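Chemist: my questions are about this predicted structure, shown below with the sequence.
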Amino acid sequence: MVKDTEYYDVLGVTPEATPTDIKKAYRKKAMQTHPDKHPDDPEAQSKFQAVGEAYQVLSDPGLRSKYDQFGKDDAVPNAGFEDAQEFFSTIFGGDGFKDWIGEFSLFKELNEVAGDYDENGNPIAPKTEEESAAGGTAADGTVANHDRKKKMSKEQREKLFEMEKKRREEVAKQVDELSQKLTVKIDDYLLAVKENHVDEFTSKLDQEIEELKLESFGMELLHVLAKVYKTKANNYIMSKKTYGFSKLFTGTLDNARTVKDTYNLLSTGLEAQKAMNQMSEVNAEELDEYERAKFENMMAGKALGVMWAMSKFELERKLKEVCNKILSNKSVPSKERLLKAKALIFIANKFESAKRSPEEAEEARVFEEMILGEQKKKQK
């Protein structure tokens, strides 16, 4: 028996609910009660906050245990409850994948450099002393940014160079960390095979996949992992069978895929830019409620498409380096690396077979659009 069921009732689950059940329930309730969906309800924010507090307690094993035994007063986080809006935008932001993919450093760099460019992507020249003193206006009182020549300054070039250097160092660090973590997972699988308890390993992995499916772009990330793991592992196995000659072919094929991915990335960006330019001509204030919602969803979808294409491109390159680090480690015997390649294929197949129900797919679409909305609010 638990002392209090209020938090369970808020999420619509029983005290016997698993962590995954609680996470799914929070996702659904958070979308149902989000203030943006109830602009005319003065109590919308408090309802949304209640859902966030319930999840913050029930998702923490220690707090949940205290809550079950003693009730709400004894189950408060040390730093207090997080703001519901902040919590909403981070809880499904991909943190569950950190041990598999690390971080998307590209987004951080885009945010850092965004202020140096105008809305069309052109570099903004540094303000003159006169403009800086006048708060960005020229001597005649007009805004001077659009009159200045769109030429990158020495300071901007140096900043971009430093950012690229920092990015490469960060990626190299992540590759080292991710290869170590993936090696542990591979070794766990190989030990399970050796000791004949693969079912136990599979059950644990299946449970993790169920939770990863709930993350933003969860299915897409699982399939990217599957694609890279399977490709790199199969290439390595083939190279062993052909005494390394297949590397000439697979290397060329990988380069061709990279060129194709680069082209697809640029095409996505150009198509999105074209769509954005067309939509910028629309006065949203003149649209009725239905058309406005349709317009906003289209904008969100285009933005998500570009963000995902850029992140996916960076991620695939990073994961390939992780696999190369594991499969090309000369300090590990070739036979052992062959087993590691087969373990990668096993994990890839599990990731590849992950599916969402139609209901989960629709929830994911809406949730990702709402996450994008929260990110836009933060940038303002």
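Modeler: Okay, I see it. Since we're looking at a predicted model, the values are computed, not measured. Residues are numbered from 1 along each chain as shown.
Chemist: all contacts plus neighbour counts: C-alpha atoms, from now on.
Modeler: Fine.
Chemist: give me the neighbour count for Tyr290.
Modeler: 8 (other CA atoms under 10 Å).
Chemist: and the helix or strand where Thr231 lies, how far from the chain's centre?
Modeler: Thr231 is part of helix 218-241 when elements are defined by DSSP states H and E. Centre-to-centre, helix 218-241 and its host chain are 20 Å apart (CA atoms, centre = their mean, to the nearest Å).
Chemist: now stretch 164-181
Modeler: Using CA atoms, centre = their mean, the offset of stretch 164-181 from its chain centre is 17 Å.
Chemist: same question for stretch 267-280.
Modeler: Relative to the centre of its chain, stretch 267-280 is centred 22 Å away, using CA atoms, centre = their mean.
Chemist: second structure for comparison follows:
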Amino acid sequence: MASASNDDHVRSGFLAILSDPEKRTLYNRYGKDEHIMSQGPNGVSLEDFDAEEFFRFMFGGEEFVDIIGDFELAKSFKYALSELLSENEQTTDRQNQRSSHAAERAQAHEERIKTLSENLLSKLSIFTDTLSSDSSALESTQALDKFIKKIHADIPNQLQAPYGEHLLHAIGYVYSSKARFWLTKMDSQEGHLGKRLLGFGKNFQSTWKDRIHIVKETVKTVKCAVQWQQSVSRLTSAVDDESENSQLPFQHHSGHLEYSGPTPSEPTALATNKPVSSVKQKQKSSTQPIVPLTDEEKRKLEMDTTAKSMEALWRATKLEIECIQRNVCDQVLSDPACSRQIRRYRCKALSKMGDIWQQATLSN
């Protein structure tokens, strides 16, 4: 694991790039030679910034690596930075790179789901591997108690991880909802007609509940992104206004108004065929003083922009995590290589783990 100072260095660099429009404007204007995005004494460049490391340590750290894996958002962010740094390349080269990147992402996505599915099966095996089709109720209870103790033993360290409580709640919800979905689906395919109809109804209800959850989370993510964009726009306007105010030709010195700007000949009203009142009004509006933000106001605006950027980033990351976990659960719970009874045991263990994770809090 990287040191704490390394972690803080990565975070500060990311926030500088993400939320400081002035630094981003400087890079866009001057290109690669002057792209240093610094915060404090330590400078972080776009080339040196490790998006994957940032996402890994910002959301979950080492405690969640075997549950979450590598973030696809981090890979996309890393690719976007590489495109930004190579903006002078030809269009054909860019198209080839994008096609290659899309293929790599698809392969990485499949490998991620496969690896995380194996990791989840390993966790569930504490319960499922001790049972057989003819296990007694007592044996099932003892195995479940052992499994529950293992879950509770891991929670304190997981809660201490960055965004640990939020991650447990988000992943726990997916575990519980997917376990219910597959249990009710199996119920709708087994037994007498009444049992099947009841199972079908519960399965339909579970499906729609999960879809509504996805819609709500997507709306929240979009709302956070819009709020962050608005905050960035306000910060950009404040920086621009401050810059324009510092370049005004009229300045006050000891109570006297001095002019230090250029002195080209100005067009008169007659030369421009415009009314005198129109020219005066334009000159008046162009010389209205711009009131800059105080240091305190600017600091609050910067803090608000940073907070909104992190909230929007977390929301987007949460959507990705929940999507991946749904795919992982589907692969584990629909495994055709195992019997229905084993799949039911997996559902039971996964549901219990999901319920416990959703109830975990730092105050416990």
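Modeler: Noted; the coordinates are in hand. Predicted model, so just to flag it, every value in this text is computed and none were measured.
Chemist: next, the TM-score between them, please.
Modeler: Aligned and superposed, the two chains score 0.59 in TM-score terms (TM-score structural alignment, normalised by the length of the second structure); 252 aligned residues with a CA RMSD of 3.8 Å.
Chemist: quick revisit: just list what the helix or strand just after the helix holding Thr231 of the first structure packs against, helices and strands only.
Modeler: Per DSSP H and E, the first helix or strand lying C-terminal to helix 218-241 of the first structure is helix 246-280. Counting contacts by 3 or more CA pairs under 8 Å, 6 or more residues apart in numbering; DSSP states H and E, helix 246-280 of the first structure is packed against helix 218-241, helix 289-327.
Chemist: again, 6 Å this time
Modeler: The contact analysis (3 or more CA pairs under 6 Å, 6 or more residues apart in numbering; DSSP states H and E) places helix 246-280 of the first structure against helix 289-327.
Chemist: so what angle separates the directions of the helix it packs on and helix 218-241?
Modeler: Per axes from the mean of the first three to the mean of the last three CA atoms, to 10 degrees, the angle that helix 289-327 of the first structure makes with helix 218-241 is 30 degrees.
Chemist: give the buried residues for the helix or strand following helix 289-327 of the first structure.
Modeler: Per DSSP H and E, the first helix or strand lying C-terminal to helix 289-327 of the first structure is helix 334-352. Using 16 or more other CA atoms under 10 Å as the test for burial, helix 334-352 of the first structure gives 337-352.
Chemist: average distance between helix 334-352 of the first structure and the second structure?
Modeler: Compared with the second structure after the fit, helix 334-352 of the first structure shows a mean deviation of 0.9 Å (mean CA distance after the TM-score superposition for the first structure).
Chemist: check which element follows that helix along the chain.
Modeler: Per DSSP H and E, helix 334-352 of the first structure leads on to helix 358-379 as the next helix or strand towards the C-terminus.
Chemist: buried stuff in that following helix?
Modeler: Those buried within helix 358-379 of the first structure under the rule 16+ other CA under 10 Å are Glu363, Ala364, Phe367, Glu368, Glu369, Met370, Ile371, Leu372, Glu374.
Chemist: now render those residues as TSV, adding distance to Glu220 of the first structure.
Modeler: TSV is the format used below for those (distance: CA to CA, whole Å):
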residue	distance to Glu220 of the first structure
Glu363	15
Ala364	11
Phe367	14
Glu368	12
Glu369	15
Met370	18
Ile371	16
Leu372	16
Glu374	21
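Chemist: can you check which part of the second structure the helix holding Thr231 of the first structure sits on?
Modeler: Mapping helix 218-241 of the first structure onto the second structure (TM-score structural alignment) gives residues 164-187.
Chemist: and stretch 215-229 of the first structure, how far out from the chain's middle?
Modeler: Its chain's C-alpha centre lies 10 Å from the corresponding centre of stretch 215-229 of the first structure when counted by CA atoms, centre = their mean.
Chemist: can you tell me what sits against stretch 178-191 of the second structure?
Modeler: Arg196, Gly199, Phe200, Lys202, Asn203, Ser206, Cys347, Ser351 (CA atoms under 6 Å, 6 or more residues apart in numbering).
Chemist: ranking the residues you listed by neighbours, who comes first?
Modeler: Highest neighbour count within the contacts of stretch 178-191 of the second structure: Cys347, with 25 neighbours (other CA under 10 Å).
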